Structure formats: structure tokens, C-alpha cells
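# Dropping a prediction and its sequence here:
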Amino acid sequence: MSLTSPNRGYPLERLDGNTGSMAYWSNLFTRVADRLGDLRTAAHAAHDLPGVGRSVTAVRTDANDLAGALPGDIAEAQLLAGVLQRYADAFDAHAKPANDLIDDIEAAHAEWSRLDIAADHAGRAAMAAAYGDDQSEIDDTNDAVTEAIGVRDAAKDALDELWTQYERFYGDWDAAYAAALSELAGGTGAVLTNEARDLLADLLAATSPEEVARLWAENPELQQELIDNHPAVVGNLDGVPWDVRATVNAARLEELLETEPEGPHRDELAAVWRALTTGAVPKPNLISFDPDGAEQVTAALAYGDLSTASEINTLVPGMNGNVDDLFSWGQSAQALNLRVGEGSATVVWFGYDTPDLLEEPAMSRAEDGAAALRSYLLAVRALSPDADVNVIAHSYGSTTAALAIGSQADGLGVTSFIAVGSAGFPKDPTVVENLSNGGPPQLYATISEDDAVARVGRGTAPGHPVSPERLPGATVFDSDGGVDARGESLPAATGHDALGPGAYLEPGSESFYNVGEIIMTGQPGTERGGEGSTQGFWDAGNWWISDEYALIDF
């Protein structure tokens, strides 16, 4: 079984080492250093030999040369002895406990996988039942999903705790290993100097992007060393300036494409490169890029200058989204910047593994994605404290964004949260309260009369059945066709898609028009049910059910 830790990407591998052998060699090098010290003492003594003449002068010269050469050898022997002993101690303290956890993690992962499959089966059964008319079967299958997800999530919590322990031990061992290499390199540049290594440790231990930004700014002399030695870290560390990350990530992507063989992974990398280099003027910035830290290649492209923007917009994709769609999402981002005008910058954020149809009823993808989105949004606030921050999320992306933004009472500094075709918000009292308490962010939502997918998604998902359109304080806007301020017709969203004709974020559509108006003025630009509005299959009488959270919207 080949596993990697969820947060730091450490491989689940047995760390090899023999502390007894390392201690032996450490003692041996210590003895060598002592013997060389004795030799140096003798050389000094020879240098002080009394007398005159050619022979005495030659001995003094040789003794002087030897005494001058020995300190380097003594220091090297002492270095080897110290490094070996320190690494041996670290191996005992960290690597051995990490090794002891491997069997437990593999067993816990197998159990969670089994329960995850069971939860998926229960979800498929619930989704199938939702299309029928048997309310009893719908209730029973929803109850079965809830129970299956609860058992699975408990197993996931147990697995996560084991992974947390493993990452702590593995990380401490890895740091000790890196420190040993750094000491042996002697500051040659092959690995980090002590100062840069300490800064890297502080950056990784930072509790917020704001702290990362401060540490980075306070150590300009060490920045290039970190970039050269750890580009993957620098390029994805929230709080590092966007332009630094963009340069590092673009270089990494270009290097990977030079060596990556044909196949699905290369196709994803090529899709990111195409979005990065084609069409847009100026070119977007690749502000995050992780080619192998998740099941999908993840990336985020920023269109416009985040460092000077007064409106920072973030597009969050939903179910079945991946970087193959980056170019199309980028076109929507550019159109949004044009719509909003000067000072607008828009990020296309593919920073998480989006779910497929079978995974959509569950919350696991949203939980993983919310952590990454939360960190990104905190970085936006840390680096652009005066900008308005707008999140536009589609489908399951709104589930992920709601979990991230609603995790804190201040909404992570988000100004406007705009949900289009939402798959439902999490049924979490804290999240619901934070998104409907009247404070920032202001919540906006739309769902097309012809969007059955979002409604079925809410109705078959015990973890995210909350309808954003029904939350207190939410501003609901139309996406079913209307007219703009000049009286020109705006096409309707005719399904669940985010992009393309009849989609929510298609430039020129009513939904897209209203998103732009919300960002600029704080209010939608068309009247609910006004001129040009059409009525689809899921009309108000069919789906606008009133209950506490509108848990089922159809």
C-alpha cells in the first residue's frame, strides 16, 4: 500500500537507520579528532626546536606547515562525529516512533476506505430514491447515508489523528536529516545555511499567512536561498508575495513539462501551461501550483494585479471541475475584470480535489478544500487589507466556500459571498450562523429554474442540504433571463453548468451581469421575476419549500 500523509505529503515509508552503527562511527571520528589534536600539539612542539642549521630549519618549516593544515582535518572529524551523533539521537527520538505507526495507519486507512465505499453506496441509493415518489424510502435512505457518513467520518478522525502523529515524528526526523546535510555541506549552497533553515522552519510553523508575510519581509537576504532550494514550498506558502510565488511556480511548471512523459498527468500540466501562456494580456500569474500533492493537479491563476487591486474576486469551481477547464474559467475571469472595471483582479482557484458525482453527497472534498481556501483567503486579507474580497462559487464550490468562510465569525474578511447553482451549504450551526448573522460577508445566491442537478444534490446530501437562498439576510437574484439597465436582453441559465452557453458564469448572461453589479454596487442589476424572466420546470410552486433551513429544495 502506497500512502502519503494528508497535510504535508510525507510518504508512509519505513525509515532505515542503525543508531548503534552511527554511534560507533561518531566515537571513531571523535578519536580521530583527538589523535589529530595530539599530532598538532607535537607539530607545535617541533616548531619550537632549539638550534640552528639547515636541518633544524627544515623541521621547523615542515612542523609549521603541518600545524597549519591540521585544524581543518580536526574540525572535519569533529563535525562528522557531532553530526552522526545528533542524527542518531534524532533517529531514536523521531524515526523509530514514526516507523511504529505504519501498521496502525495502514489498518486505519483500510478501515476508512471500506467505510467510505459503504457511504458512497448509501449515497447512490439515496440519490436514486430521491428521483422517486416514495417518501418513506427517501427518508430511510437519507438516514442510512447519515449513519454511514457518521461512522466513516469517525474512522477518518481516527486515521487523521494517526497521521498527525506520524507527520510530527516524520517532520522532526526530516528536519534533523536536513540539518545533518546542511552541516555536512558546510554552507556550500547545496543545502540551506543554518539561517535559511531556521527561517524555513519558522515559516512552516507560522500560524497565519499574516505571520508568514511578516517573516518573509523581515529576511530579504535569505529569500533567494529559500526560492532556490525549496521552490515548491515558497510557491504555495500563503503569505509569501504573489509575484514571488508566480515566478517560482511558472518556472517549476516549465521545468516539469520538459521531463514529464505523455499521460494524464502531463495533460493536466499542459492545461495549466496553456491557461498561463495563451490569450490573456497581460498574462495571468500562477499564484499556486501543486502537481502531485493531491489526486488532481491543483493551481490558481490570478488575472490582474492582486497587489494593487481594490476588488479581488475569486471563482471557485464545483463538481467535476479540474485544471483542464482553467483556460475557459480564465476567459470568464477576464470578462469579469472588464465588467467591473479598473482595479479588479480575479483569481480562478482550482486549489482542491473537486468531487465526482458519487463523491458529491459527502463532505470530505469540501472539508479538504475549505482548509486550503481558508488559508488562501487569509493570505488575500494579509497582503491586501484594504481591498474588497468577493468569492463567487459554483455548485459544490459553494459548499466548500461556505465551510471555509463560515468557519469564522468575521467571514475571513470576505466582503461578498456569491453562490450560483449551489449544491447546498453545510448543515453546521456555526457555519449557518456566521453566514446569516447580518455581518460580513453579505450573502447572495441564485439558482436557475432549470437547474435540477443542484436541487437533487441538496436533497441527497445529508452533509450539505442547506439552501443559501433561504438563509436570513441572503439577497436572492435571478438567473432566468432579464434585461440590463439599457433594456437589452440577458440570456438565462438553462441548466447547472458554470461555463458555456446557458451557464451561470457565461459572460453576457443575467447571472453573470448580476455578479458584476453586486461587486460594483452591492446589489443585483435585474428585478426578480422582471421583464424577460422565464419560468422553467422547477417553478416556485415545485421547489421553494419553507422550513428551518430549506434542507430539501425540490
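That came through, no problem.

# Please count neighbours and contacts with C-alpha atoms only from this point.
OK.

# Run through the helices of the stretch 251-400 of the chain in chain order.
Under the criterion DSSP state H, counting those that start in this stretch, helices of the stretch 251-400 of the chain are mapped to 264-277, 326-340, 364-383, 396-405.

# So for D202, which of the ones you listed sits nearest?
Closest approach to D202 among those (CA to CA): helix 364-383, 16.8 Å.

# another structure for you, compare them:
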Amino acid sequence: MASRPRTRRLRRALPTLLATASVALPVSGAARPAAVPAPVPAALAPLVAATPAALDARYAATRDGVREALRTASGHGDRRRADALTAMAGPGRHFLTFDGRDGGRTAEVFGDLSGARRIAVLVPGAGVDLDHYWRLKRDAEALTDELGEGAAVVAWLGYRTPPTVGPAAVTPGRADEAAPRLDAFVRELTAARPGARISLLCHSYGSVVCARGASGLAVAEIVLYGSPGTGASTAAELHTSATVRAGRGGGDWIAHVPHVRLELGFVSVGFGTDPVSPEFGAEVFDAGEAGHSDYLRPGSVSLRSIARIVTGTEDGRA
């Protein structure tokens, strides 16, 4: 008998999920930011120590890579990409990694990584690429200001994010591709800054990415916010020693997305249990009235809660 309510929920959710996935089908063949050409980046040696000298050398190497990509985008006649890369090539920008191909892959440092005792790694959700990178930069800067001295923020655009609306946004394929990349990045960061407290901050579809790689990540906190679900039924299924926390703002439309997972044989659609629900088992933090893109807005309740979690000073519970 208990399975009947669940079956009815799945039947009600299926049209919504499939409609969400199908909206983008007519435009899926249109030109995407990934279509802008970029050179193959130079190979970088592993960052074995985050000393000022080693970081300066890495930043200089990646800046050269940004400038090469800028020349290619300009030659291609893509003004929007060229403008984005011009900003990224500035002397005050610090990238640990940069690859301009296929929409872009970056890891940008905000704050002083060489002396950071607390490090937050931002994992973005759908719709973030080089042309829309300003969103991730804005959030990283706001969190850096809130954290103050002794902390650094790394904006990790290390995967091909799905479009905001489309089949890839409701299926785990992009997250499965991203998880090994995130694992490798966190391992390198941990080796370079041993003893630092690392927190993963996972927004929207980024929470699916973090969940896919959770079992291998040596981090103190995995923070899910604006999450559509993780693909796991409970936090325990993530098989991580990190504390799993979740928050959702009162103005976030993601609350209306069905929290179900449908196995259609060839693909899984949806991401299951709501991370802020009691049955998921995460520590729920106060996200105030944040909208889906507002969790790290300066002065917001959600930003203060997330900053306290990163510093380890308070748990930020609701």
C-alpha cells in the first residue's frame, strides 16, 4: 500500500520533468558558447605547494593562456567572448587553471591562497560558462569579503555545465563527467595547502556534481543550496565523512521542482529527495528569503550562514 502514493507522485511529476527537458529541444542545435574556438592550453605541472612564488608562477602561466584564448576569440569575431576574456586577462585575476575550449574551464582564486586557513570551493550550477562567468565571480567576491582575512575562495568552473533549461539539466550526465575532475582538483588543493579547512559550496546542479564525487573528497563540509536534489535518497548515501548541510531560500523557485527520480531505462530523470527535507538527513541552515541566484548576495541571511559554515564558527542551522 505504501508504494501507491509514491507511484501517484511519480506519475504527476513525469509530465513536469519531461516538459522541462523538452523546452530546449528546439534550440539544442543552435550555436552555443562552446562553439567559440580556443587553443589547447599549455600543460601545467601539479601545484605541490601553494607558496607565493609557486602561485605567482601558476597565475602567470594561466594568464598567458587567457590571452591566447582572447586572441583566438577576437580572430573568430566573437566580441562577447573577447570582452569576457579581456576582463579575465587583467593583472589582478588569479587562475589556477584555464581552458577556453568547449565553453570554458577555470579555477579562479579570490583572496590569499598561500596563507588561507579556510578555503571555500564554489561549484556552480547550470548556465555558467565563460560568457556568463560574471555570475560566479560576483558570488566569489561577495563570499571573500564576508569571510575576511585568513580565507580564500576558489571559483571552480571545472566542467561543462548544462544549459539552464533542457534535458541535461534534469539528468546526471554532466555531473558524472564533472565528478572526477572535482575530485582531482580537491586532491591537488589539499596537497598544496595541507591543514587548511576546505568546504565545498554546491549551488543548484552543482550539488549533483558534489554528490557524485562526495565519497572521495577530503573536505570538512559539503554545502548544498538551491539544490534540485542530489540523486541520493539520503545524506548517508553520499558516503562522505564531511558534514552535509543544505539550505533553500524562501524565494527560490527550485522548491517547486518535483523532487523525484524516474528511471526510464536508458536515462535517469530528476534527482530524488529534497536535500532540505527531514528524510534526507542533512543539517539544514538558514537561507532567509534568498532567490535561486541570490544565496551569496551581500548582506543576505544566506551569505552570513554560509560564511559561518566555512569558518567553522557556527553551524548556520535554521
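It's in. All of these numbers come straight from a predicted model, not from anything done at the bench.

# still on that earlier bit, so which of the helices of the stretch 251-400 of structure 1 comes closest to A179 of structure 1?
Taking the helices of the stretch 251-400 of structure 1 one by one with CA to CA, helix 364-383 is closest: 28.1 Å.

# Which residues are in contact with the most centrally placed residue in structure 2?
Nearest to the geometric centre of structure 2 sits V123, at 1.8 Å (CA atoms, centre = their mean). By CA atoms under 8 Å, 6 or more residues apart in numbering, the contact set of V123 of structure 2 is 155-157, 200-203, 206-207, 209-210.

# Filter those by whether they're kept in structure 1.
Counting by both residues aligned by TM-score structural alignment, their matches' CA atoms under 8 Å, those that remain in contact in structure 1 are 155-157, 200-203, 206-207, 210.

# Just the buried residues out of those, in PyMOL syntax.
Remark: buried members of the kept ones among the contacts of V123 of structure 2, expressed as a PyMOL selection using 16 or more other CA atoms under 10 Å:
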select buried, resi 155+156+157+200+201+202+203+206+207+210
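
# Among the kept ones among the contacts of V123 of structure 2, which lie within strands?
Per DSSP state E, strands hold the following members of the kept ones among the contacts of V123 of structure 2: 155-157, 200-203.

# Mind putting those residues into JSON lines with distance to A82 of structure 2?
Below are these laid out as JSON lines (distance: CA to CA, whole Å):
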{"residue": "A155", "distance to A82 of structure 2": "20"}
{"residue": "W156", "distance to A82 of structure 2": "21"}
{"residue": "L157", "distance to A82 of structure 2": "18"}
{"residue": "L200", "distance to A82 of structure 2": "30"}
{"residue": "L201", "distance to A82 of structure 2": "29"}
{"residue": "C202", "distance to A82 of structure 2": "28"}
{"residue": "H203", "distance to A82 of structure 2": "27"}
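
# burial count for the residue lying closest to E279 of structure 2 once chain neighbours are set aside?
Among residues not flanking E279 of structure 2 along the chain, T234 sits closest, at 6.8 Å (CA to CA, 6 or more residues apart in numbering). Per other CA atoms under 10 Å, the neighbour tally for T234 of structure 2 reads 20.

# Quick check, T234 of structure 2 in contact with E283.
No. Judged on CA atoms under 8 Å, T234 of structure 2 makes no contact with E283 at a distance of 11.7 Å.

# can you list contacts of stretch 338-348 of structure 1?
Contacts for stretch 338-348 of structure 1 (CA under 8 Å, 6+ apart): 300-306, 308-316, 326, 329-330, 333-334, 336-337, 516-517, 519-520.

# what do you get if the cut-off is 7 Å, keeping everything else the same?
Applying CA atoms under 7 Å, 6 or more residues apart in numbering, the external contacts of stretch 338-348 of structure 1 come out as 300-306, 309-316, 329-330, 333, 337, 516, 520.

# what's the first-to-last distance across it?
Distance between the boundary residues of stretch 338-348 of structure 1 (CA to CA, to the nearest Å) amounts to 15 Å.
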